[in-house]
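> Sequence unavailable; structure follows:
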């Protein structure tokens, strides 16, 4: 049985309407997309809630999960911006080992060539 993805559009629409209506305009380009990716959810969180303290960031990072399309989007970002694994890991707050594992696992699936470290 395949798990369905939460309706992020509805969730964030409600959060913005109730907690911070002033950020509606800033969030609307993301919320108006046909599909909202995990990276979009991370961007929305940053817009709405801002940067948390270091302890909260560490906790949140440990509980993040990425679907295949998001991983491929991250790997394409690396290729388009000519980043090495360390730079990509720092940008997305990942471990270098995670990036290396993803590159090995998805090496034949993404569209852009990946720059070797």
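That came in fine, so what should we check first? In this text the structure is predicted, and so the values were computed from the model without any measurement.
> Going by C-alpha atoms from here, please, whenever you check contacts or count neighbours.
Noted.
> For the helix or strand where residue 29 lies, buried residues please.
Assigned by DSSP states H and E, residue 29 falls within helix 24-31. Residues of helix 24-31 classed as buried by neighbour count (16 or more other Cα atoms under 10 Å): 24, 27, 30, 31.
> need the residues you listed in CSV with distance to residue 64, can you?
Shown next, in CSV, are the buried residues of helix 24-31 (distance: Cα to Cα, whole Å):
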residue, distance to residue 64
24, 25
27, 21
30, 20
31, 20
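> which helices and strands sit right next to the helix holding residue 29?
helix 8-19, helix 38-49 (3 or more Cα pairs under 8 Å, 6 or more residues apart in numbering; DSSP states H and E).
> The structure to be compared is supplied as follows:
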């Protein structure tokens, strides 16, 4: 879960209220959680703003950072769905080398 001074729930609720009220119901399940993970924030971003162009997506991806909790969630997702490193990397838009490095570091 995200431990920072930023209240992402409030930010997304304001965005939905002011600019995208028609998408509020689609995001309610995630916003109802006690705490939002990095993966929840990524999912909310996709649901609200839709697909990005390649240049924006590449820029955003290069500025993402993952905490240990998020990394473990991604690795659990991989196990749960029985995916290869390449498949997980494509799904979360990561490098397959990053996934391999995480698996080695956290010995999953």
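Now that the structure is in, tell me what you want to look at. Quick caveat, the model's predicted, so the values are computed rather than measured.
> Just give the TM-score of the two.
After superposition, the two chains reach a TM-score of 0.93 (TM-score structural alignment, normalised by the length of the second structure), with 106 aligned residues with a Cα RMSD of 1.1 Å.
> coming back round to it: next, the angle from the helix holding residue 29 of the first structure to helix 8-19.
170 degrees (axes from the mean of the first three to the mean of the last three Cα atoms, to 10 degrees).
> now the angle between helix 38-49 and helix 24-31 of the first structure, please.
Using the same axes, to 10 degrees: helix 24-31 of the first structure against helix 38-49 is 170 degrees.
> Show me how far helix 24-31 of the first structure is from its chain's centre.
16 Å (Cα atoms, centre = their mean, to the nearest Å).
> average gap between it and the second structure?
For helix 24-31 of the first structure, the mean deviation from the second structure after alignment is 0.5 Å (mean Cα distance after the TM-score superposition for the first structure).
> ok, residues contacting that helix?
9, 12, 13, 16, 17, 36, 40, 44, 47 (Cα atoms under 8 Å, 6 or more residues apart in numbering).
> and the fifth one, what does it touch?
If I follow you right, that is residue 17 of the first structure. residue 24.
> coming back round to it: got a winner among the contacts of helix 24-31 of the first structure for most neighbours?
Counting by other Cα atoms under 10 Å, residue 44 has the largest number of neighbours within the contacts of helix 24-31 of the first structure, with 21 neighbours.
> and that residue, what does it touch?
So residue 44 of the first structure contacts 12, 27, 30 (Cα under 8 Å, 6+ apart).
> how much space between residue 28 of the second structure and residue 4 of the second structure?
22 Å (Cα to Cα, to the nearest Å).
> Pick out the residue closest to the middle of the second structure.
Taking Cα atoms, centre = their mean, the centroid of the second structure lies closest to residue 39, which sits 2.6 Å from it.
> Just give me the neighbour total for the residue nearest to it when sequence neighbours are not counted.
Counting by Cα to Cα, 6 or more residues apart in numbering, the nearest residue to residue 39 of the second structure once its immediate chain neighbours are dropped is residue 70, at 6.9 Å. Residue 70 of the second structure has 17 neighbours, counted by other Cα under 10 Å.
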